[in-house]
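**Q** Sequence and predicted structure below; questions after.
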Amino acid sequence: MIEVKRTTSDNADFKRLTNLFDAYLVEIDGDEKDFFAQYNQIYIKNVIVLYENDYALGCGAFKGYENEVAELKRMFVLPESRGKGIASKIVDSLESWMKEEGFSKCILETSRYLEPAVALYKKLGFTIIPNYGPYKNVSSSICMQKMLTS
């Protein structure tokens, strides 16, 4: 049975999963890893960890970006758990929480090299937008958005 746990970035399982994610991103981002690290090593109060039999399979988080816009952060699913709908469940759970918090739009940044992630976000209703904020001139980034409806 899959359990969805709301927590914060202080959660030990979230830290473990995001450390694995960061190690994976070093391979993807290469020389840009330090640039991205500054936006990932932050305290986040809205974190979800998905468990199966008390074992953390994946995580995701969001933070307020501006006004009614939330930014999706730190999405990661263990490689052996991919393809089982875990990422979709994380995004769905985060979107519900965003709506509870009064957000009407979700934005995100991901690497253009993470093609499965880009495909998943498109499948979940996200559309590509011009790169925002710190990602404006980062050619390896793809930014996306989704309007949150009730």
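**A** Received it, and whenever you're ready, just let me know what you need.

**Q** Please count neighbours and contacts with C-alpha atoms only from this point.
**A** Fine.

**Q** Kindly list the longest helix within the chain.
**A** When the chain is parsed with DSSP state H, its longest helix is helix 12-29.

**Q** Buried ones in the helix or strand just after that one, by neighbour count?
**A** Once helix 12-29 ends, the next helix or strand along the chain (criterion: DSSP states H and E) is helix 33-40. By 16 or more other Cα atoms under 10 Å, helix 33-40 has no buried positions at all.

**Q** next up, a second structure to put side by side with the first:
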Amino acid sequence: MQISFETADQPDVHELIAELDAHLYSLYPAENVYALDVSSLAQPNVLFAVARDAGGAPLGCAGIVIGPEYGEVKRMYVRPVARGQGVGRKLLAALETSARAKGCTTLMLETGPTLVEALALYERLGYKYRGPFGDYPADPLSVFMAKALT
């Protein structure tokens, strides 16, 4: 498996994001899905990583939007066939290293309470539960976490 920083505006990455969207919208009402579209992922303050298998097929993706006060993990997704193989862990490690190199000292994220595997991964990687941040409202369908990169 290879992790590389790429643009999200590629047909095979569009498929990953469409799979993620379908999954999220099957679990949560639209007003509780805080997704970035492909054009938002192409902004200069966004780090976007893709995990690919040996043949180049995408296994997963994730991004970090770097703001003035913190970076926010967005669009984290690993295809079901690749889960349990360390793809998510390696994506986040690459993104955290790059965010740290750009001077980012804290990462935040919002996810859903039914995404048990994702929550377990974030906990294992040192993310701590916290309250809402930014423009997110307090909501029972949102879980907020943060990690210091220092």
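**A** On my side now, so go ahead. Since we're looking at a predicted model, the values are computed, not measured.

**Q** and the angle for the longest helix of the first structure with helix 33-40?
**A** 150 degrees (axes from the mean of the first three to the mean of the last three Cα atoms, to 10 degrees).

**Q** which other helices and strands contact helix 12-29 of the first structure?
**A** Under the contact criterion of 3 or more Cα pairs under 8 Å, 6 or more residues apart in numbering; DSSP states H and E, helix 12-29 of the first structure touches strand 46-52, strand 55-66, strand 69-77.

**Q** Could you dump those into CSV with mean neighbour count and distance to Lys105 of the first structure added?
**A** Putting these into CSV (neighbours: other Cα atoms under 10 Å; distance: least, Cα to Cα, whole Å) gives the following:
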stretch, mean neighbour count, distance to Lys105 of the first structure
strand 46-52, 22, 16
strand 55-66, 21, 10
strand 69-77, 22, 5
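
**Q** got these as a markdown table, with distance to Ile86 of the first structure columns?
**A** Shown next, in a markdown table, are these (distance: least, Cα to Cα, whole Å):
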| stretch | distance to Ile86 of the first structure |
| --- | --- |
| strand 46-52 | 8 |
| strand 55-66 | 7 |
| strand 69-77 | 7 |
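
**Q** farthest residue from the center of the second structure?
**A** Gly55 (23.2 Å; Cα atoms, centre = their mean).
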